[in-house]
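Visitor: Dropping a prediction and its sequence here:
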Amino acid sequence: MNIQETILMLAHISIKDFTIVDTLELDLNSGFSAVTGETGAGKSIMLDALSLATGGKAESSHVRPGATKAEIYACFELKDKPKLQSWLDENDMKGDQDQLILSRIITQEGRSRGYINGRPAPLHQLREVGEQLLDIHGQHAHQMLLSKEAPRQLLDNYGQYSELLSDVKTSYKHWQNLKQRVDQLQNQSDESLARIQLLEYQVQELDLLDLEPAEVESLEVEQKRLANAETHLLSAQQALYFCQNDDDQGDAYQAMQMALQKLDPLIESSPALANAHELLNQAYVVIGEAADELEKYIDNFEINPQRLQHVEERLNAIYELARKHKVRPEELCELHITLAEELSQLKGQDQSLDELVIALDQAEQDFCGHSNALSSARRKAADKLRGDLLKQLKSLALDKAQIQFDIDSQPIHKASKYGVDEIQLMVSFNPGQSLQPLSKVASGGELSRISLAMQILIQQGPDTLIFDEIDVGVGGATAERMGRLLKQLGSSKQVISVTHQPQVAALAHEHLLVNKLSGKQQTRTQIRKLDKDQRQQELARMLGGLEISDLTLAHAKDMLMAAQA
């Protein structure tokens, strides 16, 4: 068995107190692993647990009765996956270089917490990582083939034209963004006209005001000074009077002079008065200088009632416009700029609309060009996929099948980010029967075989594939052929398949058995790997039911030997 070294493999799963599992520790290998067990044993429990580990919906019923919480851990071997490694780095969730661990804790109340490499992670991140790790196909996963989008998805996954798909998506998004912008501008024309008229009036008012930055603060300071001019002059005159005057009552200057005269004769005989004498002398000089400054202030002082009136009128105009716009006076300058910019933008929309219409036409042409190229690539891929698919179906006992991909280009108004093609998968399983849509003619068994054949042909996406009874509705030789295809798929992927078919289980590289153990107080499920003899016993049970005979044992042994060949 040649397994690719770069496979991103589910290496270990640990489950505790989940539904009817108390404790489960299971190491998994690469290749094809079959999971079997009696009906009702809980073969799908491991799959359900993995679904939760990758962001599935949690419920209180997931917690085993009597337990407080359920715990699920899934460990993946991670090698040569730069895209996933980059995602982990960007989200600060990088762990061991060669391992990735997803975990989920579920409480009795149905609440849950998710983790990636031990770091808390919201469910959308678990799902985002899970999509790159594994792909779970439930019992009715093949029903997805019946969805309207399935044929396109299958064909695009098969075809080697990812660059064309990217070009179509990018050009479609650009085209739609322009279309939305044009529609908005056209619908806003009447509303914009009324807004333009209002803005023109408001901007004109602010233009006439011609307010300068910081002008309000400067005017308010000047207004206070001018309004109190007489009071300022009187106070200065009074201060000068107390410093110097010719009255008999004397002033501060004269007082200092008289004090100095009293001390002058005493300095030589009383040195202790020298410091006081010096301070009085300094005060005498300072008072003289202060008086000079006051005289200058009084001589140059000017009372200007005309300037005061102008300043107050200017402030009133500013305050009135600020109240009108419900802003602070100092915010009027910024408002002026904002309104002028909006007016300019609205006036330029007519010109912008014309330019956008031209750009819209060009964007539509670009999208049509990319879509036409994609349609051609799809038709070529459809012919090749048809041939490959018929070969696979022939090996699954559908050798009479006829298949065709109908690709019909739709009108441009029905376009999407996937182009303009409507794709249908048309089939016929019986000679003489006309080709019809798959949903109208395929049985469950036929859908299962087509689904598996598609998986073989389109080996993209996650490296771990999980199938839950994909072989439902088939048996005998057809089941054996499905088993061989699963084994073939296991050479490049890790394949885990829950099956009721002994022909499928016999071809697995590894066989896991699910048992339900019933006690007096509780029922629990266990999963274990089978050795060669145990596999023979399980295959015999699957062949003959509860009674295992020498005949069924011999048949089981032959099946295992044939699988080895």
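Guide: Yep, that arrived. Numbering: from 1, shown residues only.
Visitor: Please make it C-alpha for all contacts and neighbour counts, starting now.
Guide: Fine.
Visitor: residue ranges for the strands of the stretch 301-450 of the chain, please.
Guide: 402-409, 421-428, 436-437 (DSSP state E, counting those that start in this stretch).
Visitor: In TSV, list those strands along with distance to D361.
Guide: TSV is the format used below for those (distance: least, CA to CA, whole Å):
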stretch	distance to D361
strand 402-409	20
strand 421-428	21
strand 436-437	36
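Visitor: among those, which is the most enclosed?
Guide: strand 421-428 (a mean of 20; mean count of other CA atoms under 10 Å).
Visitor: relative to strand 402-409, how tilted is that strand?
Guide: Between strand 421-428 and strand 402-409, the angle comes out at 160 degrees (axes from the mean of the first three to the mean of the last three CA atoms, to 10 degrees).
Visitor: For L452, give me its contacts.
Guide: Neighbouring residues of L452 by CA atoms under 8 Å, 6 or more residues apart in numbering: 470, 482, 485-486.
Visitor: Okay, and it sits in which element?
Guide: helix 444-457 (DSSP states H and E).
Visitor: and the next element down the chain from that helix?
Guide: strand 464-468.
Visitor: can you list contacts of that next one?
Guide: Here strand 464-468 makes contact (CA under 8 Å, 6+ apart) with 8-10, 44, 47, 133-139, 493-499.
Visitor: let's see 10 Å
Guide: 7-10, 30-35, 43-44, 47, 50, 76, 132-141, 452, 455, 486, 489-490, 492-500 (CA atoms under 10 Å, 6 or more residues apart in numbering).
Visitor: Repeat that for stretch 143-153.
Guide: So stretch 143-153 is contacted by 137, 154, 156-159, 378, 382, 405-407, 418, 421-426, 437-440, 442, 444, 447-448, 450-451, 454 (CA under 10 Å, 6+ apart).
Visitor: ok, second structure coming up, stack it against the first:
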Amino acid sequence: MLLSLSIRDFVLVDRLDLRFDTGFTVLSGETGAGKSVLIDALGLLLGDRADAGWVRHGADRAELAAQFDIADQDSVVQLLEDYALEGDEGLCLLRRTIDSSGRSRAFINGQPATAAQLKEIGEYLVDIHGQHAHQSLLRSEAQRTLLDAYGGQGTAVTAVRGAFQQWRQLKDRLDRAVLHADEHSAERERLLWQIDEVAALELLPDEWMALQTEHARLAHAAALIEGCEAGLSALSEGEVSCQSMLASTQAQLGALVDYDPELQETIDLLASVEAQLSETVYSLRHYSRRLELDPERLGEVERRMDTLYRISRKYRCEVEKLPELLEQWRGRLNELGVNEDVEALTAAVAEAEQTYRALAVELSAARASAASRLGEVVSQEMQTMAMAGSRFEIALIALEQPAAYGLEQVEFRVAPHAQAPARSLAKVASGGELSRISLALQVVTSQLASVPTLIFDEVDVGIGGRVAEIVGQLLKRLGQRHQVLCVTHLPQVAACGDRQFQVSKHQSENGIYSRIEALDDRGRVEEIARMLGGVELTDLTRQHAAEMLGIVLA
């Protein structure tokens, strides 16, 4: 339930703080005074799109805040917990700011939030019926949505839509598979022999690099053997070798170290050189023993390299990337295998269609039941709205082709009297009748709403007199189940309210601004009298207003 609303620098309002109670609350005022400001402010707090036009002229930003009692709203409490936006127990505070550049910020329980989160939470808190709601009743989509909402078929509608989309997606895949069957078959055959050709190579990881290294060694084996022999001769095996000369030098210097100890450092360095030279000779000798001329192996390596290079050129790919190309082909072949399985796709399409039709038939039955119930209760309400003898019906017209929303189109129909056939609402209802039927529908469907606060923004346009009084009684009756706020210009409706706010427009040196204030009994008499009699109020008009309110004037 809405507990309070705070508005700062919003449109024509500079500062406003209102508190609300249960029951039926009325907002009234002269035309142009800004009666819908409260509705607009709540709409923004519930996630409507914001722009700079909402900021009062001359102000830097507009600020809006509303507090709700959510003690009995388990869905809202859970949603706030899911978003980690909890506040004081049993309360929910929504706040929004809009600066003069149009930038908007939203807060829930003092924590930053998004407009989408405001909208999601707001759907559980407030239901707003706009003043042009009756115009949407002429659209088939709106009629179907209203019927499904009345019948509580939201889950069923979602399931039918999902099943239809699954069916259509599979059908599109099947159509594409049939259309491209020959093309895919040719591609599949080509991939098969390409895969066989490359897979037969059995190319190992890093094999190409190893082959290149081995080929270089085998192709230059003679030069390598010759170089190793020359090196060993110079270092160790020749008559005059490095090792022999190094040994001779060490012996000569060793004999002189007694004469000058400083030579010992040089002798030590020569010993280190001798050790490294010995390791070098050992390594070179070990390497040379593995070298041999092997023309046969060289031929094998060259033939393998030639095969790999030829295949890589054929497919315009580097040799080392042939395994990667092979995996790509295999992946594409798997895709074609699924797409080309026309028989399996045909069976899947048939199964998806069967699932859709089964769900759609269940939805049709539920719609038929809801249509009968809704037709009866709306017809009963219409009898009290100067439409005695009229009848409201809902026709379910079978579609030639199944649709995402089901197997039928929904059409609201009305019969002006008992003997007349029911015809499409768009063809037979006048503006006033359409407004009354719309209100009857809103009252009936709102009785089932789980949302605690219902707001009606001048939904009584086009009616008056006795019908207006009946509408007021309907809204008052609705206020026994929900918190009801109604913006109205009809005194008959306003008189039925449990309490009343007056919206007025004032001129100051800073411009025009609106005020909204709660009225006491005397204030309500004056306001109802104004709504009855216009500018010039008489005692008789005030007496009439007091009678409507059930107030005895002193």
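Guide: All right, it came through fine. The structure displayed is predicted, hence computed values, not measured ones.
Visitor: rewinding a little: pick out the most distant pair among the contacts of L452 of structure 1.
Guide: For these, the farthest-apart pair by CA to CA is I470 and L485; their separation is 12.0 Å.
Visitor: anything in contact with each of those two?
Guide: 449, 452.
Visitor: the more surrounded of these two?
Guide: Neighbour tally, I470 of structure 1 and L485, criterion other CA atoms under 10 Å: the higher count belongs to I470, 26 against 21.
Visitor: Please pull up the equivalent of that one in structure 2.
Guide: Per TM-score structural alignment, the equivalent position to I470 of structure 1 in structure 2 is V459.
Visitor: nearest spatial neighbour of that match, skipping sequence neighbours?
Guide: The shortest distance from V459 of structure 2 to any residue other than its chain neighbours is 4.6 Å, reached at Q131 (CA to CA, 6 or more residues apart in numbering).
Visitor: try L44 of structure 2
Guide: A50 (6.7 Å).
Visitor: from what I can see, the one you found looks like it's in a helix, true?
Guide: No - counting by DSSP: H, G, I helix; E, B strand; the rest coil, A50 of structure 2 is not found in a helix; it is coil.
Visitor: What count of nearby residues applies to it?
Guide: 20.
Visitor: Would you mind measuring from it to N109 of structure 2?
Guide: A50 of structure 2 is 20 Å from N109 of structure 2, where distance means CA to CA, to the nearest Å.
Visitor: Identify the residue of structure 1 aligned to W167 of structure 2.
Guide: Per TM-score structural alignment, W167 of structure 2 is aligned with W175.
Visitor: residues contacting that match?
Guide: Per CA under 10 Å, 6+ apart, neighbours of W175 of structure 1: 169, 359-367.
Visitor: between those residues, which has the most around it?
Guide: Most neighbours among the contacts of W175 of structure 1, by other CA under 10 Å: F367, with 25 neighbours.
Visitor: Structure 2: which residue goes with that one?
Guide: Per TM-score structural alignment, F367 of structure 1 is aligned with Y356.
Visitor: what does stretch 325-344 of structure 2 contact?
Guide: Around stretch 325-344 of structure 2, the neighbours that count as contacts under CA under 10 Å, 6+ apart are 173-178, 180-182, 184-185, 187-192, 194-199, 315, 317-318, 322, 345, 348-349.
Visitor: From those, list the buried ones, please.
Guide: 173-174, 177-178, 181, 184, 188, 191, 194-195, 198, 322, 345, 348-349 (16 or more other CA atoms under 10 Å).
Visitor: which bit of structure 2 covers stretch 376-390 of structure 1?
Guide: Against structure 2, stretch 376-390 of structure 1 falls on residues 365-379 (TM-score structural alignment).
Visitor: Ok, stretch 535-555 of structure 1 next?
Guide: Residue span in structure 2 matched to stretch 535-555 of structure 1, by TM-score structural alignment: 524-544.
Visitor: What are the buried residues along that stretch?
Guide: 524-533, 541-544.
Visitor: Quick one: end-to-end length of that stretch, please.
Guide: In stretch 524-544 of structure 2, first residue to last residue: 12 Å (CA to CA).
Visitor: again, but for stretch 246-257 of structure 1
Guide: 14 Å.
Visitor: What are the buried residues along it?
Guide: Buried residues in stretch 246-257 of structure 1, counted by 16+ other CA under 10 Å: 251-254, 256-257.
Visitor: any idea how far that stretch is from the chain center?
Guide: 86 Å (CA atoms, centre = their mean, to the nearest Å).
Visitor: what sits up against that stretch?
Guide: For stretch 246-257 of structure 1, the external contacting residues (CA under 10 Å, 6+ apart) are 240-245, 258, 260-262, 280-288, 291.
Visitor: which element is the aligned partner of R195 of structure 1 in structure 2 on?
Guide: Counting by TM-score structural alignment, R195 of structure 1 lines up with E187 in structure 2. Assigned by DSSP H and E, E187 of structure 2 belongs to helix 181-199.
Visitor: So what touches the next helix or strand after that helix?
Guide: Heading C-terminal from helix 181-199 of structure 2, the first helix or strand you meet, by DSSP H and E, is helix 207-219. Under the criterion CA under 10 Å, 6+ apart, residues 221, 223-224, 291-302, 304-305, 308-309, 319-320 lie in contact with helix 207-219 of structure 2.
Visitor: Could you pull up the residues touching K417 of structure 1?
Guide: 165-173, 176, 367, 371.
Visitor: returning to that earlier point: in helices, which of the contacts of L452 of structure 1 appear?
Guide: 482, 485-486 (DSSP state H).
Visitor: ok, D531 of structure 1 - how many residues close by?
Guide: 11.
Visitor: correct me, but it touches L512?
Guide: Yes - using CA atoms under 10 Å, D531 of structure 1 is in contact with L512, at 9.5 Å.
Visitor: which residue numbers in structure 2 go with stretch 149-157 of structure 1?
Guide: Per the alignment by TM-score structural alignment, stretch 149-157 of structure 1 matches residues 141-149 in structure 2.
Visitor: By how much does the matching stretch deviate from structure 1 on average?
Guide: Following superposition, stretch 141-149 of structure 2 is found to deviate from structure 1 by 2.6 Å on average (mean CA distance after the TM-score superposition for structure 1).
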